[in-house]
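A.B. asks: The sequence and its predicted three-dimensional model are supplied below.
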Amino acid sequence: MLRYPNIDPAVFRIGDFAVHWYGLMYLIGFVAAWWLGRLRARRPGTGWREEEIADLLFYGALGVILGGRIGYILFYNFALFLEDPLVLLRIWQGGMSFHGGLLGVLIAMWLYGHKTGRSFFQVTDFIAPLVPIGLGAGRIGNFINGELWGRPTDLPWGMVFPFVDQQPRHPSMLYEALLEGLVLFLLLWFYSAKPRPTMAVSGLFLCGYGVFRFAVEFVREPDAHIGYLAGGWLTMGHLLSAPMILAGVLLMVAAQARAEKAADSQGSERS
């Protein structure tokens, strides 16, 4: 059995000013995406220039922050927003929705593609492998903040969160850091290392994240003010992740079908 280490959520404080680990994790995610994006842009035939990455990430950062916070309020805590609208601005206290952030990023990528003359999926295929490191860092931020703990367990790595109770629980935020962060990054990075049909990398991202998140939801404690949905086991995370899995599979199937059709057309022209 492990015990939660009770980490101060602030990296340091100077008077009333404090730099929080949660915010630092976002910075780590954006810096990692910038560095990885420049590496991807150097690959032959990408059609991207290293100089474009900073502009691309500026759009992405706006999408993540605005979409993530607004999504959290709409999906998980709208009643609190009605009581205190300024809670929308208190990002350092935690409370960011991945699914809201995803919608924000998709809108931002559409705007960026329109600006640069690229299709929506050309942009999302390029940026998808850059995202998981930030997701993993964000989950570490959740762990430091002492939020999103798991359900009780008797497994040897069960962790006691003393601010919850004395039961060993799944450290579900660490599961997500591993799966949504490291594993998803490796999956996307190596898959995208070779030329893939348009939409395929985006589809793998949606499918991979959806599956990992759906699985972890079985051991993650649901938000207290929402609880379980239909059937006594379904959570809001399940409800939001299932469409991602379906959309990801459909995109990958459509990408492969389009690639095969294009190959057949080229073969017919040569013959």
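C.D. replies: It's in.
A.B. asks: all contacts plus neighbour counts: C-alpha atoms, from now on.
C.D. replies: Will do.
A.B. asks: which helices and strands sit right next to the helix or strand hosting residue 259?
C.D. replies: Using DSSP states H and E, the element containing residue 259 is helix 236-270. Packing partners of helix 236-270 (3 or more Cα pairs under 8 Å, 6 or more residues apart in numbering; DSSP states H and E): helix 200-216.
A.B. asks: angle of the helix it packs on against helix 236-270?
C.D. replies: Put simply, helix 200-216 runs at 160 degrees to helix 236-270, going by axes from the mean of the first three to the mean of the last three Cα atoms, to 10 degrees.
A.B. asks: Comparison target, given below:
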Amino acid sequence: MTDRYGALRGVLISTADNCSVNCRFCFRADIGRDVLSLDTYARALSRLREVGVEELCLSGGEPTDHPEFGQLVRVAVQFGFRASVVTAARTGPRLDALAEVAGMLSHITVSADSRKAEERGRTGRTLSSAPPVFEALGHRRASLHVTACGLDEDDLKEIVTVAETAEVPVEVSPLLPSPTFRFENPGLKRDLALISTFFGMSEQLTTVVSDYHAWLHGEVARSCESERLYLSADGFLRRCPYDSSRQVSVFATRQEIGEALERSFCEPPTTGLACMAICRPETREG
């Protein structure tokens, strides 16, 4: 890890701008038609290793929809990265692609939604469809992440059952109302109380909720504290997924990439409401 870029340790990778899941409350930064090519990806990984990045997370769009998803994972391992995936895979080609390389992944986050969140997002990421995913992985380097809205007793029981049966940790995050995505959660206060009582509020989630209320009740100016970069599907690196004004192509020279990254850490972008879901602070063990 280089001291030049502060706490930089990972990169979030957008495998494609489009997504067949198309959650209504999706937080992905880029929406379009670009799909990450293997040449661009390999070039990016080479440059990222040079600046000390050791971890990557494949996101999307839905990463298992990428036509060469397995190769993305294999190339990451060949470069020496610890590779993880955030996925809504459930059945068919998606689950087959995930299961094929599951043993190479350091972690797999399986996304799911409470019933009312699923209705609002039209996601199809139901809790009831999640157990076969964990069974197909063949290991427990995985976790369940549930987006919650209008939690009720049946939701709580199902979340606990899925997590305990699969023997994986679970994090439940409330669906935060957002003017950006134009949805509301009138039961947010109750959802937070239930999450706290049944699952506990992680340090990350506590920070997110605190920041959310601060942003709603006044102007908050805070510099980006993200510990990872973002790689867009068209091959640009940037500090903030939502700010492309200071991005740099992975096909730029080493010097140009280094200078761009150094500027992004010397003059970090300002965080906003949209930043919370994708770049919230992470708790590290040890």
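C.D. replies: Happy to help now that I have it. This structure is a prediction, so every number in the text was calculated from the model and none was measured.
A.B. asks: Got a TM-score for the two of them?
C.D. replies: A TM-score of 0.23 describes the superposed chains when it is computed by TM-score structural alignment, normalised by the length of the first structure; 115 aligned residues with a Cα RMSD of 6.7 Å.
A.B. asks: before we move on, back to that, mind listing what's buried in the helix holding residue 259 of the first structure?
C.D. replies: Under the neighbour-count criterion of 16 or more other Cα atoms under 10 Å, helix 236-270 of the first structure has 236-238, 240-242, 244-245, 247-252, 254-256 buried.
A.B. asks: Tell me the buried residues in the helix or strand encompassing residue 11 of the first structure?
C.D. replies: Element membership of residue 11 of the first structure [criterion: DSSP H and E] is strand 10-14. Residues residue 10 are the ones in strand 10-14 of the first structure that count as buried (16+ other Cα under 10 Å).
A.B. asks: just stretch 131-147 of the second structure next, same as before
C.D. replies: Going by neighbour count (16+ other Cα under 10 Å), the buried part of stretch 131-147 of the second structure is 131, 133-134, 136-137, 141-147.
A.B. asks: Now flag whichever of those residues is closest to residue 192 of the second structure.
C.D. replies: residue 147 (11.7 Å; Cα to Cα).
A.B. asks: For residue 170 of the second structure, state which of the buried residues of stretch 131-147 of the second structure is nearest.
C.D. replies: Closest approach to residue 170 of the second structure among those (Cα to Cα): residue 144, at 4.7 Å.
A.B. asks: From the contact counts, what lies against whichever strand or helix holds residue 73 of the second structure?
C.D. replies: According to DSSP H and E, residue 73 of the second structure maps onto helix 69-78. Judged by 3+ Cα pairs under 8 Å, 6+ apart, helix 69-78 of the second structure is in contact with helix 38-50, strand 82-87, helix 92-101.
A.B. asks: Out of these, indicate the one that is most buried.
C.D. replies: Comparing these by mean neighbour count (mean count of other Cα atoms under 10 Å), strand 82-87 ranks first with a mean of 22.
A.B. asks: which residues of the second structure fall in helices?
C.D. replies: Along the second structure, counting by DSSP state H, helices occupy 38-50, 69-78, 92-101, 115-121, 131-137, 153-166, 188-198, 203-216, 254-266, 275-279.
A.B. asks: Repeat that for the stretch 1-150 of the first structure.
C.D. replies: 21-41, 53-76, 78-83, 98-116, 120-127, 132-145 (DSSP state H, counting those that start in this stretch).
A.B. asks: Deepest in the core, which of these is it.
C.D. replies: For the helices of the stretch 1-150 of the first structure, the highest mean count by mean count of other Cα under 10 Å goes to helix 132-145, at a mean of 24.
A.B. asks: Counting by contacts, list what that helix packs against.
C.D. replies: Using 3+ Cα pairs under 8 Å, 6+ apart, helix 132-145 of the first structure is in contact with helix 21-41, helix 172-176, helix 184-191.
A.B. asks: right, and those helices - which one's nearest residue 58 of the first structure?
C.D. replies: Per Cα to Cα, nearest to residue 58 of the first structure of those: helix 21-41, 9.2 Å.
A.B. asks: Remind me what the closest one packs against, helices and strands.
C.D. replies: Going by 3+ Cα pairs under 8 Å, 6+ apart, helix 21-41 of the first structure lies up against helix 53-76, helix 132-145.
A.B. asks: Mind doing that once more with 6 Å?
C.D. replies: Helix 21-41 of the first structure is packed against helix 132-145, with contacts defined by 3 or more Cα pairs under 6 Å, 6 or more residues apart in numbering; DSSP states H and E.
A.B. asks: quick one, the helix it packs on and helix 21-41 angle?
C.D. replies: Helix 132-145 of the first structure runs at 170 degrees relative to helix 21-41, counting by the same axes, to 10 degrees.
A.B. asks: what would the helices of the stretch 1-150 of the first structure look like in JSON lines with distance to residue 260 of the first structure?
C.D. replies: Shown next, in JSON lines, are the helices of the stretch 1-150 of the first structure (distance: least, Cα to Cα, whole Å):
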{"stretch": "helix 21-41", "distance to residue 260 of the first structure": "25"}
{"stretch": "helix 53-76", "distance to residue 260 of the first structure": "31"}
{"stretch": "helix 78-83", "distance to residue 260 of the first structure": "46"}
{"stretch": "helix 98-116", "distance to residue 260 of the first structure": "25"}
{"stretch": "helix 120-127", "distance to residue 260 of the first structure": "18"}
{"stretch": "helix 132-145", "distance to residue 260 of the first structure": "29"}
